[in-house]
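Peer 1: one predicted model, sequence on top.
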Amino acid sequence: MSKKPDAIVFFDLDGTLFNSQIDVLPSSLEAINKLKQNNITPMIATGRTPCEVVDLMKKTQIESIIGMNGQVVLYQGEKVFTNDIDKDVIERLYQFSKQQTGIPLSFYNHEIMRVSQDSEPAKKFYHFLKQQVPPVDDQIYLKTSIQMLLLLCESGEALYRDVFPELTFIRNTPYCVDVFNHGGSKGYGITKLLKNKGFTDVPTYAFGDGMNDFEMFLTVDHPIAMGNAVDELKAQAEFVTDTNNNDGIAKGLQHFGLI
């Protein structure tokens, strides 16, 4: 059984733990190491799937993650929770995309990523992330559980919201929209973690910059917005730190006396 931490700190990635060059500042790496020395658990909380950030987790020595906007929770290697999308819902959405919108999809679970077709929107999005386009398999959802879909598009997601009320659609980058079960969020994943691990009395902190961090900010004890965060998120923050390019992580942790 894992030792109960004195606190847990959740870090969004893009625009938060990552700087503008999609890298982690040396000051942030040092701060994360100090957290661990102080029996404080650092956790990634991201729209990305765990298999996308394996190298990052090794680099930062962060062992725990709220992935896919709360659709999977891994704590020190243990799978605590997954929020799978019903296969029939995925089939409906896939057919709607093929027949009505022409928007290609990505299929994600905590171990794999696949795309519905080799497309320009896929190349543009994964180039933006500095990643290779995943393999093509438009039947992957029939073979394994899927916890998140992506609409690979720069617009057009509004058409889906009325047709699929059981799903949530959140634009996460200029080139994609995250899709998962309605009610799922980073905040929901955090709640599942705290309850399932018996950590409901552990103080929680979160750093974020975008609207997919909103529910996380409503869930944790101490929400911290990056200086580059959207105004709506700053309005929900207890503290606004410096930007992701100017040691905002380290400065925020120092402000709360965590390092």
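Peer 2: Arrived safely.
Peer 1: from here on, just use CA atoms for contacts and neighbour counts.
Peer 2: Fine.
Peer 1: burial of Lys34, as a residue count?
Peer 2: 14 (other Cα atoms under 10 Å).
Peer 1: which SSE is it in?
Peer 2: helix 26-37 (DSSP states H and E).
Peer 1: distance of the residue nearest the centre of the chain from Ile40?
Peer 2: In the chain, the centroid-proximal residue (Cα atoms, centre = their mean) is Thr46; its distance is 1.7 Å. Separation of Thr46 from Ile40 (Cα to Cα, to the nearest Å): 19 Å.
Peer 1: try it against this one:
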Amino acid sequence: MKLLATDMDGTFLRDDKSYSEEFNDLYKQMLKQGIQFVIASGNQYEALVCKFDDDIKDDLYYLCENGTKIVYRGDVIYKHCLETDDYQHALNILKEDEECMLVVSGVKHAYILKKFEDRKDFITLFIKNIVFVDSFDEIDDEILKFSVANFDGKIEDRLEVIKKRINPKFRVVTTGNVWFDIFYKTINKGTSLQHLLDLLGISNEEAGAFGDQMNDYEMLQTVKYGYAMANAMPPVKEVAYQVIDSNENDGVILKIKEILKGNY
């Protein structure tokens, strides 16, 4: 094994957003064995890098925003942005539902309407670099993707409505219990992980990945060792090399221990 990539929420992180203190020691062992550790998340770089200690965070690669951007040591080494017409088409559809919170994710910042500022405590669990705007027309940025937070439990209904209306070049996928993302079908965690593997000269057979949601689906298929959490969605489990313990039971940590012993 030369590379391990992990999703964060529902996978590496427990439900309270913490992770095992054992990780720091395990990370040192991974380095000794030549294993690169990669964070692959739908979340923003700024919300990911702050999770790790100073002596670790800059050695990790971050596949952010569902693979639309890769960051290493603070530098963007890959990005795939929306075309202007595609962006405007999707925005016009998504902003119609005023009950949901729409997040427009740009290269420079994430943008949210000011009327949702009272939900800042919730928002900052996932997004750190935020600009609140009166209108999305104020945005001057390259756009990577959209995220929608659904607070009334009707996420599946909204997914179906949007899928029927939006341009088929977009993918609409759950990224958590209340979140779903909209981005190009041709770009996902799997395609960006493949880009990173090629960049590092690591084969798919030498790599593993952990995930639980549908935005992890392609990533688990990209590598030989795709590990689905016990709490993963059924389709994710179906394509996995192995189903491991849940995020609450530190399934990723337990599996890393096995991998370090050669038990893939």
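Peer 2: Here it is on my side, so go on. Source: prediction; values computed, not measured.
Peer 1: which position in structure 2 pairs with the residue nearest to the centre of structure 1?
Peer 2: Under the alignment (TM-score structural alignment), Thr46 of structure 1 pairs with Ser41 in structure 2.
Peer 1: same question, Gln21 of structure 1
Peer 2: Match for Gln21 of structure 1 (TM-score structural alignment): Asp16.
Peer 1: that match and Ile166 of structure 2, how far apart?
Peer 2: Distance from Asp16 of structure 2 to Ile166 of structure 2, by Cα to Cα: 34 Å.
Peer 1: neighbour-wise, which of the two wins?
Peer 2: Set Asp16 of structure 2 next to Ile166 and count neighbours by other Cα under 10 Å: Ile166 wins out with 19 against 9.
Peer 1: now do the end-to-end distance for stretch 134-143 of structure 1.
Peer 2: Per Cα to Cα, stretch 134-143 of structure 1 runs 17 Å from first to last residue.
Peer 1: same question, stretch 101-114 of structure 1
Peer 2: 19 Å.
Peer 1: what is the neighbour count of the aligned residue in structure 1 for Asn92 of structure 2?
Peer 2: Counting by TM-score structural alignment, Asn92 of structure 2 corresponds to Gln95 in structure 1. Number of residues near Gln95 of structure 1 (other Cα under 10 Å) recorded here: 12.
Peer 1: quick one: the strands in the stretch 51-200 of structure 2?
Peer 2: 61-64, 69-72, 75-79, 101-106, 110-113, 130-133, 143-149, 170-174, 179-184 (DSSP state E, counting those that start in this stretch).
Peer 1: ranking these by burial, who's on top?
Peer 2: Highest mean neighbour count of the strands of the stretch 51-200 of structure 2: strand 61-64, a mean of 27 (counted as mean count of other Cα atoms under 10 Å).
Peer 1: tell me the helices and strands packed up against that one.
Peer 2: strand 36-40, helix 45-49, strand 69-72, helix 189-200 (3 or more Cα pairs under 8 Å, 6 or more residues apart in numbering; DSSP states H and E).
Peer 1: and the counterpart of Leu196 of structure 2 in structure 1, what is it in contact with?
Peer 2: The alignment partner of Leu196 of structure 2 in structure 1, by TM-score structural alignment, is Leu193. Each residue near Leu193 of structure 1 by Cα atoms under 8 Å, 6 or more residues apart in numbering is listed here: 73, 80-81, 199.
Peer 1: my guess is Lys69 of structure 2 contacts Lys79. True?
Peer 2: Yes - counting by Cα atoms under 8 Å, Lys69 of structure 2 touches Lys79, with 4.2 Å between them.
Peer 1: which neighbours do the two share?
Peer 2: Going by Cα under 8 Å, 6+ apart, residues that sit against Lys69 of structure 2 and also against Lys79 are Leu144.
Peer 1: how about the nearest residue to Glu215 of structure 1, chain neighbours excluded?
Peer 2: Gly187 (4.9 Å; Cα to Cα, 6 or more residues apart in numbering).
Peer 1: kindly report the same for Val71 of structure 2.
Peer 2: Nearest non-adjacent residue to Val71 of structure 2 (Cα to Cα, 6+ apart): Tyr62, at 5.1 Å.
Peer 1: tell me the contacts of the aligned residue in structure 1 for that neighbour?
Peer 2: Using TM-score structural alignment as the criterion, Tyr62 of structure 2 maps onto Ile65 of structure 1. Taking Cα under 8 Å, 6+ apart as the contact definition, Ile65 of structure 1 lies against 43-46, 50, 73-75.
Peer 1: just Thr11 of structure 2 next, same as before
Peer 2: Thr11 of structure 2 touches 210-212, 229, 246-247, 251-252, counting by Cα under 8 Å, 6+ apart.
Peer 1: change it to 7 Å
Peer 2: Counting by Cα atoms under 7 Å, 6 or more residues apart in numbering, Thr11 of structure 2 touches 210-212, 229, 247.
Peer 1: same deal with Asn66 of structure 2?
Peer 2: Counting by Cα under 7 Å, 6+ apart, the residues that Asn66 of structure 2 touches are 41-42, 188-189, 215.
Peer 1: if we use 8 Å, what do you get?
Peer 2: 40-43, 188-189, 215.
Peer 1: related to what we said a few turns ago, distance check, the match of Leu196 of structure 2 against Thr82 of structure 1.
Peer 2: Taken as Cα to Cα, the span from Leu193 of structure 1 to Thr82 of structure 1 is 11 Å.
Peer 1: residues in structure 2 aligned with stretch 219-238 of structure 1?
Peer 2: Going by TM-score structural alignment, stretch 219-238 of structure 1 sits over residues 222-241 in structure 2.
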